[in-house]
Every structure is written in C-alpha cells, then in structure tokens.
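Engineer: can you look at this prediction? I've put the sequence above it.
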Amino acid sequence: MSTPYPFTAIVGQDDLRLALLLNAVSPAVGGILVRGEKGTAKSTAVRALSALLPEVDVVVGCRFSCGPTAPDPTCPDGPHDTGPGVCRPARMVELPVGASEDRLVGALDIERALAEGVKSFEPGLLAQANRGILYVDEVNLLHDHLVDLLLDAAAMGASYVEREGVSVRHAARFLLVGTMNPEEGELRPQLLDRFGLTVEVAASREPEQRVEVVRRRLAYDDDPAAFAARWADEEAAVRQRIVMARELLPQVRLGDGALRQIAATCAAFEVDGMRADIVMARTATALAAWAGRTGVLAEDVRQAALLALPHRRRRNPFDAPGLDEDKLDETLQEFGAPDDDPDPGPNGPGGPGGGGGQPAPDTEPQGGGSGAQPETGEDGQQPQAAGSSEQAPVRAGDPFRTKVLSVPGIGEGAAGRRSRARTEHGRTTGARRPQGVLTKLHLAATVHAAAPHQRARERSGPGLVLRRDDLRQAAREGREGNLVLFVVDASGSMAARQRMGAVKGAVLSLLLDAYQRRDKVGLVTFRGSDAQVALPPTSSVDAAAARLESLPTGGRTPLAAGLLKAHEVLRVERLRDPARRALLVVVTDGRATGGPEPVALAGRAAGMFAAERTASVVVDCEAGPVRLGLAGRLADELGGTAVTLDELRADSIAGLVRNAQGTSRRAA
C-alpha cells in the first residue's frame, strides 16, 4: 500500500482542511462537497484525511464493520457476540462514476440464489464504507438516482435494500466527501442542498506559495516514506486533536442565543427548508469542540454560515454559489452575541494548538461571493467600445419554462431526462438474450427459460440447473441526455426592434431546460462574414449561459457558415461520443445575406443535416406584421420543425421534434 501524502503538509486550502476536519469530528455535519478547478489538491486532501482518522474496532469476519462492544442487532452477518474484536484503520472507499446501483447498495447474490436455491445478500460500497470515508470524485457526473441513494444513506446512517426478493438493512455511517469541477457541469440544486458543507478551492496566485507546493510535491514523489516521516509529529498531533474533539463534542452547549443567530442568518439569506439551520448548528458545535471549548461563539456561527450556506442560497441554476459576508456580519451583529459567557474550555479560546482551526483573517473568502460587475450604462447595457461597428451585447430577457424538445426514436446514450433510450436504469419493458456480459438479470424470464429443461438435466437438489442459454437480460427503458447544439443568429437583422433580448431569453430558457435534463450543450454563432464556435460541447451549461450573455450582434447574416460550422462540430462529437444523439436548435429569422449565393448555399448545408436525419428545431425569430416564412422553409430543408418564440413556451403542446420521415411539416 502506497504512503499517502500527509494532511498537514498540504499548503494553503484552509477552508478545505477545516471542513474535512469538522466532518471527522462530527460526521453528523453531513459531508462536504469540494468544488474547484483541476489540480487544486482536492483528491489529495481527502486521501490524506483517511490516514488521520482513529482506528476502529470491528467484529472479526463482519462484512459491515460492526463494533464488537455494541454490534448492530440487524446486521445481515449477525447476530454477533459482544467481545474483543480486531483493530484496523478506517477505510476510504471510492465510488467510481460508472458504478451501478448494485455496486453501490448491494444486491441478491444471483449465483447462489440460482445454484443453491438460497437468498444471500452481496454487500455494496455503502457497507464497505461504514465507519470510514466514502469518496466520490466527479460527483456531478454521477447519475442522479445514485447520488440520491448515497445521500439518503449518509443522512439516515443506514442503507435499506428492497429488491429481487431481498429485504436488508445495515448500518452505513460514513464521512461523505464529493469533489467536482464546475466546468464539467453542476449538480442539481436539490442534490447540492443534501451536502452538509461546501468549499470552493482554487490554486494560489502567490508565487511563494506555489513554489512551496511544488517543492513539497517533488520531495514526496522522490521518497514518499521519508517525506511522510518528516510530518509524522504534526500528523500525530492532529490525530490526537480529532480524538479529543470527538470526546468533547457531547459536552458542547448550543445556547438559545446561538440558535437565534443561526435562524436569523438562514432567514436573511432566504435558504429553503430547515436543513441549513440544522447543518449550521452541528457545524458550529463541531467548531467549538475542535477549538477545545464547550460553548459556541459568534465566530463559530459565522464560520458555520460560510461553510454551510453558499451552495444553498442559489436561486437560479446560473447563479454562482456565494455569500455576501457584509450582510452576514450585519445579521450576526443585529442579533448580538450567541451566549453571554461561554466556557472557553481548558485550553483557552484557541483550544489545543491555538487559533481554533480557523482560517487566517487575511484568507480570501471562499464561495465566490458577490464580485465586481461589468460597468453598465443607464440603459443597463455595457458601454460600446470606441470605433466598433458592432452593437454592444444586450441583456437576456426573463427565462421561462419551455416545452419539451426531444430526439425521435430510442437511443442508448448517457443517462439523462430528455429523450427515450435503452438504459441500465428505468422501467423494465421486457427481456432479451444478453449480448456480452450480463449486467441486469431478468430473473422471471431466466427461470421461465430454464424450467422446461430441468427433468432433462436431471435436477436432484433444490437449486435450478442453469445453462448459459437460459440467462435473460432485462430490457429497460429510461431517458437519455443529448447534445443540444445551439446555432444562434447574431446578425444585424436579429438586433432590429430590440429582438435580441427576447431571443437571448428564449435561448437561456432552453439552456435551463438542458441543465435540468442533464444534456451536453454547445454554442455556434454567426454574424458578419463567418461563424464561430462560441462554446465547444460541454456539460457546463453555466458556461454557455455566460457566453450567451456577452454575445454581440451586428453585420450580415452568413446562415450557411453557421450551419456548416455546426455540421463540423457534430461530426467531431460523433467520433468522441457516438452513443450521444444530437439535437440541433437553430435560432434565426431565416434570412441569409452573407457570402456568395447565400440562400442556395444555406439550403445545401441544411440538406446535409436532413440526409443524416439529425433532429432539429428552428426557433423562428421573425417579427413584424409582414412575415416571409424563411425560418419555416429552413426547417423543411433541415427535415425538422419550426416554432415561434411564443410557441416555445410550455403552455402549448409538447414534443416539437418529429421524425425526419414524417409527412407533417410547417408550411413555408
């Protein structure tokens, strides 16, 4: 086993280290979500923490890590006799992004059930992580229903499995840590709320600190054991401090004053529900215990708010998480000190080691609070650069709920919420012979296939005699995420009569829908004489919204260039991810004025999509009393559907995209 990087050797990242330590002191805090760019020691810090956790006593041979002095009475491996057990280090279990539900929660041991005729539960990763750490790297890429399962287990301290005739409950108390890079897509708001704390991490911009990071990492890579030995004393001190804080935690008093401050803070920041209040209370208590105190101070409440509230106050998926610290200080000051005279504890206000484990006062606030906004004029628009012929970007109109855009047919892409697909999860629609490795057994169909042959196979025991040909794979249908490629006309004709604000609002609404349906998105714009890929296909819908907001307008309308650029983007993406189907959304008034023979060239470019049967929608942005119907004609050439901005709203019929072979088309 390789020597982990020492936790105390990590340079900077004060908030990250503090949040991890608070969860080690009190797992009831509810875990931590670490958000940040790649290369910021997220994984290193989590793995380093596992070496600091105190060792655990477990029952010999128990797959669920029951304690020998008080074993779980409902343990599937029980009943256990109380007595001496075996001491082992706390485990860190990693949940891979591609894990199945069976791997996470466990399932019926199909081999024993069919061969021996007995029910036997095969535990999953939740059982292995009991009394340790469950680490989920790139948690934002994990399927929603798996995130729900592990968050439910973390909240209840137990995992319940009811499936395939098996009913099992087992303890699942673990420190949950998820890491994610926001550039690869956000977690849904209801899942964000389920994590106790969140921390935003970023690489230091201080040269001296970066030098020290490199120096320590090179020393560790050269000789991990020697490097770890240099930090052994610091590691032992932190390990002992965790033990002391755990012992002190039940004695910490959370007075009415602290509770009032917590409630007032949550109300001031308009967080939904009561989970934030509870998490703040537990975090403030853990902070006091970590500092060696039995009373909660105002600084504990403030630090708890900075860790527990930023990811809960998001009111819109495109709003960056953050907290207004001035508003926080005003709220805490208004409601006074939490307690008149809290017990400072045996080691003074700083507790063991001093400082209370708090970040230095000059540490930059985490969570991406309210930053500087671009300068705007009286009309709310950014000023136009001197000498520029293009019009300044206009703000997007208010988003609205759009009707469903889906790709026809049944796909096999990544799990999502947009189009029909054959998936590993979803409702069972039938059974089929497995192609390759069997992943989801259809038990009834398998038994039905094997039953007629039992006499011929001379079955003599209770088990079923099976052959490979008897096995049946469950055929399931769910929803997939698609690649939604937006091709947006940013020419001068679109800016006329201030239509661009409404157009951006419509695209923003479609982006919000893509966010909710777990799609990848891309953005191609065309104006002047050419088209450009404003955003290559990505899971970060926030990035697409930001590019859309800053999109300038003006110039001619090179529609053909936009379609050809989109065709190239889709061609490359099909090579990278052939299973993910595409939905082309062209936002235009249908005019084509850029380049030689613009109309004919645009028609030929549209015909390429029709030949490949790419699902497409044209959002018709034409305005005014006289309509030329150019967008409808473009939709026919694409083999898709045209819809006006008003028709895009969800109060009209759903399901805009029709099969390319369908006969119904919008009239030009």
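Structural biologist: Structure's in. What do you need?
Engineer: going forward, measure contacts between C-alpha atoms and count neighbours the same way
Structural biologist: Will do.
Engineer: residue 597: how many residues sit nearby?
Structural biologist: 11 (other C-alpha atoms under 10 Å).
Engineer: how near is it to residue 61?
Structural biologist: 78 Å (C-alpha to C-alpha, to the nearest Å).
Engineer: again with residue 195
Structural biologist: From residue 195 to residue 61 the distance is 32 Å (C-alpha to C-alpha).
Engineer: next up, a second structure to put side by side with the first:
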Amino acid sequence: MPLQFPFSAVVGSDDMALALVLTTISPGVGGVLVRGEKGTAKSTIVRALAAVLPPIDVIAGDRFSTDPRDPTPLSPDGPFAADAPTETRPVRLVELPVGATEDRVLGSLHLERALSEGKAEYEPGLLARAHRGILYVDEVNLLQDHLVDLLLDAAAMGRSNVERDGVSVEHAARFVLVGTMNPEEGELRPQLLDRFGLTVEVAAPRDPASRAEVVRRRMSYDTDPESFTRQYAESERALTDRIQAAQKLVAEVELRDDVLLKIAEVCAAFEVDGMRADIVTARTAVAHAAWHGRTSVTTADVRAAARLALPHRRRRNPFDAPGLDEELLDQVLGDDDPAPEPPEPQGGSEGEGTEGEGPADGRLDTDQDGSGDREPTSGTQSPSDSSSSPSDGGESAPPSTAGEAPADAAAAGDAPGRPDTTVDARTPYRPKLFTVQGTGEGEAGRRSRAMTESGRRIGSRHSTGGAGSIHVAETVRAAAPHQLARGRTSGSLLFRPDDLRVATREGQESNLVLFCVDASGSMAARRRMEQVKTAILSLLLDAYRRRDQVGLVTFRGDRAELVLPPTRSVDIAATRLEALPAGGRTPLAEGLLEAARVLRVERVRDPRRRPLLVVVTDGRATWGPDAVARARTAAAHLAGTGVTSLVVDSETGSFRLGLARDLAGVLRAEHVPVDEVSATGLTTLVHDRVHPRTTADTSTEGAA
C-alpha cells in the first residue's frame, strides 16, 4: 500500500483540519464540506486523515464492520454469537466516484447468484463498506442530487435502508462524510448545503514563505516518501492518541443550559433557517471541548463551533457569498468566558504544517479561541441582493416598462462616441420553463425530457454492460421460453447472459444554457438594460436550480466575446453579468457566429449534453457591411445545426420594429418578449386573453 502524505505535514488551513478532527470525534456533527480553489490539497489532507484515526475492532468475517461491543448490531450477516471472533483493523477511507450509480452506493441484488442459483441475495454497496469509517466524495457538487440526498440521509440516520430488485435490507451506516468541491465548477443547492454539518473555505497561502515551505515538503516527500513519513511519525502518533482520548471524553462533556441558550442566541442573531444549525453547533462545541481536554463547554468552544457550522447556512440563493460576520459573533458571545489554555499536543514543532492546506496537529490549537490568525470572511453579497430574492416558491413580476423611450430613440446609443453604461439588475423572479426539444440522454437534471438512470420505469432493454437497475420480471420473461432447450427439468431457472434485462427510465436531464447577449448601444437605455439583466439573472437562477451548465457570449462594438466559457458556476456568470457594460454598434452576426463556435466545441467535449441557446437582443444589426444580411446568414447557419433556440426580445415601448421576431423566424426559435419571461407575467397574459376584462370591470376597479 503506497504511503500517504502525513496529516501533520500539511501547511496552513487550520479550519479544515479542525473541522475534520471534530467530526471524527463526534460523527453526529454530520460531516464536512470543504470548498476551495483547485490545487489546495483538499484531497491530500482528507486521505491523510484516515491514517491518524485510531484503529477499530470488528467482528471477523462480517461484511458490515459490526462493533463487537454493540448490543444491538444492525447487520444482515448476523446474528452473532457472544464469543464471535474479532479483529482489529485500520479505519477505512471509502471514495465515492462522481459517476457512481445508486446500485453501487446502496448495494443491489447479487447478480451471479440470482442467475445461477435463483437466490435473491444482497451485495453490499459503498455505504456498507464505509460504516465506522470515512466516506469521501471529491467534487461533490458534480454528484447527482438524488445521490447526495441519499448520502446525507444515511449519514444523519446512521443506517441505510435498501428496497430494490426484490431485496429488502437494513444495515448500519455510521460514517464521517467528507465532500470537497471547487465553487468555480458549480454550487450545491442551499438545501444540500444545510445538510452538511460543517463547511470550511480553503485557499492556497499568499505568504511567499509559506508557499515555499509547501513546495519544499512536497518535493521532499516525492523524492523519498519513506524518509519523509518517518520525520512525522511521532507527530502522527501524538495526534492519534489525542483523537482517541477526545473520543472517549466527549460523552462526559457537560453542555450547561446557559451555554445552550447562548448557542440559540447566536443562531437567532444570524437568522439561520430551521433548527439544524443549533443542533450542529451544540454537537461541535461539545467535540471542541473534548478535543481540548475539557469536560465543560465554554464560550470559546461555541465561537469555534459557530465559525464552522453557520457560514453556509446563511446563504439564501446561489449568488450570496458564504461567510460570517465575526464582529457580530463576538457581540453576541461577549468576552466574559475566556478559554483556558489547552493541553500541549505531543509531537514537537516539526508537525505543525501540511502540504497544501491543512494544519498540523499542533497548529490545530491555534483555533482554540475560535478566531485564529485568519482574516474574517466578509459575507458580502454577490450580484443580487439576497435579502429581497424570492425563494423557489416566491416570485415577482418584472419591472414595468411604462414611460420608456421608443425603440428608435434608444437605438441612438449605437452612435460612435456614446459612453458605455453599466446598470444593475433588479430582484430576480421565477421565469417560464424553457426546454430542449426531443428526448435526450444526458446527465440527470431538472430541465428537459431524457432517458436517465432515475425516473419512472417505462420499459426494459438488453444489458450491454452499462449502468442500470435489473428488471427482474423482464429477465425471467426472456429466459422462460428457453428452459426446455437448455435441459431444465426441475429446480431453478437456467439463465444465460443474454437474458439479462435492465430497466429503461424516463426522467429529466440538465442542459447547457448558452446566453448570447446584445450589449450594444441600443440596449443602453437604463430601464431596458435593467429589465434585460433582471431577465437573464432570473434565467441563471433557474439554470442553477435545474443543474444546468451556463455560458455567456456578448457582442458590442465590432466584435463578439466569450465572457464566460460553459461552467456550472452560475454565481460567476451573475458576477460577469453585473459588470456588463452597454454601448457601441451591434455586431449581431458576430455574436451568432461566436455562439455557433462555442456550441460546436462543447458538442465535441460533451456530446450527451444538449444545448439551449438564449439570444437576448432587439434584433438590430448595425456594424459592418451588409450587417442585416450577414446576421440572417449566421442565424440560418445556427438553425441548420438543429440547436434549440430562444430569442428574448428586448425591444420595449409603444413603437416596435419587430426585428427580433424576424430573427426568431430565421433561427426557428421561440420568440418571447422580455416582459413575458416571468412565469407570473405569462400567467397573467394567458388569463387576460382567455378571460378578457370588460370596460365595466376596469371602471369598477377604478372606483374601488
């Protein structure tokens, strides 16, 4: 087995190491989500954690790692005799790949025995293997939502219930769940964020001396792993002993009523939703006290716990930056309960760092007061004001366009020399659902119709070695007509590999939503640009909820630009949108051709992900020779690729030229005026057309 980089040799990132240690002391905390940029050794420190955890005793031969001291073991391999043999083994680190299926996670029917012996026997999955260990999910934000829900449910309940393929099994599944993610690749939904007990932000050190030390240790380890590991052996042993002592002490720690009230005051002050924050903060504070050898929770423990348990629970939508106002935290807690000096860890000074971001055993003590040496996270808002953003169920109509100048007046902004303008979006609203035509086969999501691994079962198909749940009835039906030819006289059915059938399911997929936005002078009228940005921001928020990728192409002046390559991070897209200026001529053809180029590249990169092109424009083309003709040619080229398109018509006011509608015709796209993007606006429009109000109705309303 290859040597792991020592946990006590990682440099920096005290919060991450502290959070990992606390959740191993008290697994009821609920796991850790680590957010950070690429190259910050998130995976390195998680893999190193398993090596410093105390070994565990298990019943020999049990596939579910049952604790011999457990009076009511929940293992399908039981029951066990009182004198059943036991064995001691290291804690397992089980890695769950992003592409894992539900069968692999939960376990499923033992296919070989089902076919050869006719027995419905359960084959354990990754949750069973991770029991009493660490379940690590790298890039957890890219994992399918239903799998994340499944993991978090198991972690919260401490057991897994399997009801599938004729198997009904319940087994223990108590593990430390650790997820890592790069926010640039997309966010987790707030509902899933809240299910993680603790969250920490990590970044590479900015201090040149610290960066040099990271490189020095990494190169030393790569040159001679055995020698490097020996240097930290004593620090690793000291850390193991301290964790073991804390695990034994945690049950004896007292959480006084006055401290519990203080935890409630903190959670109320930060306006977190629900009660999970209070529970997690309390459990973390108890674990923190045990980590420092105390039998009573202090204000310092509460401060440390709040810094890890609350920041991610204050987010109201994906555009909000996570963070915690530490000045407010200090005001609520006060300084009347200074933390006593913690016991000095054994292991010496050489164990004070780690390779890219994770502190050493000794450096965990720097956070004993809950503050450490870090700069506080600001908790500033991103593009939209979260305090006024509606939740999934809420919505508000787009701003009125009454009184806006006619479209031809706004077009005066195309004139050279007019200064660029930047306008902020207003509060986003819930938009109408726009989908890709046909049936796809992309990643599971919430937008367009597709054949997926989750969803309602609509039939079966031959198994070709790919993923999919077994369709038992269809498998038996396929084998039954051949039993006589196969020589069966009695007993179990005789199966062949080509009898196997798996279920076909219809669900929904995620898509690539590519925005192609006109940022020319004709869009520069303040009310128009504000309305357009609000519509795009609303569609971005909708794309986030539906697990889409998003990209942003803009065109203005004499060129088009890919402002944001396709990504899952809609908050980055919102930031780019916020800073988008308007001014100059309208190179519509260049914008459409750049969108076609991006879609062509993405089709090669990810052929299963179908695109939805959203063109936001008033339809004008004013730059270059034959601007209108070139724009129509580019639109016809895009239409020929078969991409599903939507034209959001930004032309407003009483006088309209209808150029965007003409463009939609050439693109074979759906045409939607910008004031009808809102689901509320659309509902009102349909209602008024079906039930038109009479003059008498209007006058009655006025009188009222």
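Structural biologist: Nice, I can see it. The model shown is predicted, which means the values in this text are computed figures rather than measured ones.
Engineer: if we can go back for a sec, so for residue 195 and residue 61 of structure 1, which sits in the more crowded spot?
Structural biologist: residue 195 (25 against 11).
Engineer: wait, is the more buried one part of a strand?
Structural biologist: No. Membership of residue 195 of structure 1 in a strand is not supported by DSSP: H, G, I helix; E, B strand; the rest coil, which gives coil.
Engineer: who's in contact with it?
Structural biologist: By C-alpha atoms under 8 Å, 6 or more residues apart in numbering, the contact list for residue 195 of structure 1 reads 30-33, 151.
Engineer: 6 Å instead?
Structural biologist: 30-32 (C-alpha atoms under 6 Å, 6 or more residues apart in numbering).
Engineer: could you measure the residue mapped onto residue 623 of structure 1 from structure 2 against residue 418 of structure 2, distance?
Structural biologist: Matched to structure 2 by TM-score structural alignment, residue 623 of structure 1 sits across from residue 652. The gap separating residue 652 of structure 2 from residue 418 of structure 2 is 21 Å, by C-alpha to C-alpha.
Engineer: and these two? Which one has more around it.
Structural biologist: More crowded of residue 652 of structure 2 and residue 418, by other C-alpha under 10 Å: residue 652, with 22 against 14.
Engineer: where in structure 2 does whichever strand or helix holds residue 494 of structure 1 fall?
Structural biologist: If you go by DSSP states H and E, residue 494 of structure 1 is part of helix 492-495. Mapping helix 492-495 of structure 1 onto structure 2 (TM-score structural alignment) gives residues 521-524.
Engineer: residue most distant from the centroid, structure 2?
Structural biologist: In structure 2, the residue that sits farthest from the middle, by C-alpha atoms, centre = their mean, is residue 489; the gap is 54.5 Å.
Engineer: could you find the closest non-adjacent residue to the residue most central in space within structure 2?
Structural biologist: Residue closest to the average C-alpha location in structure 2 (C-alpha atoms, centre = their mean): residue 188, at 2.3 Å. Distances taken as C-alpha to C-alpha, 6 or more residues apart in numbering put residue 141 closest to residue 188 of structure 2, at 5.3 Å, once the chain neighbours are dropped.
Engineer: from residue 133 of structure 2, how far off is that neighbour?
Structural biologist: Applying C-alpha to C-alpha to residue 141 of structure 2 and residue 133 of structure 2 gives a distance of 22 Å.
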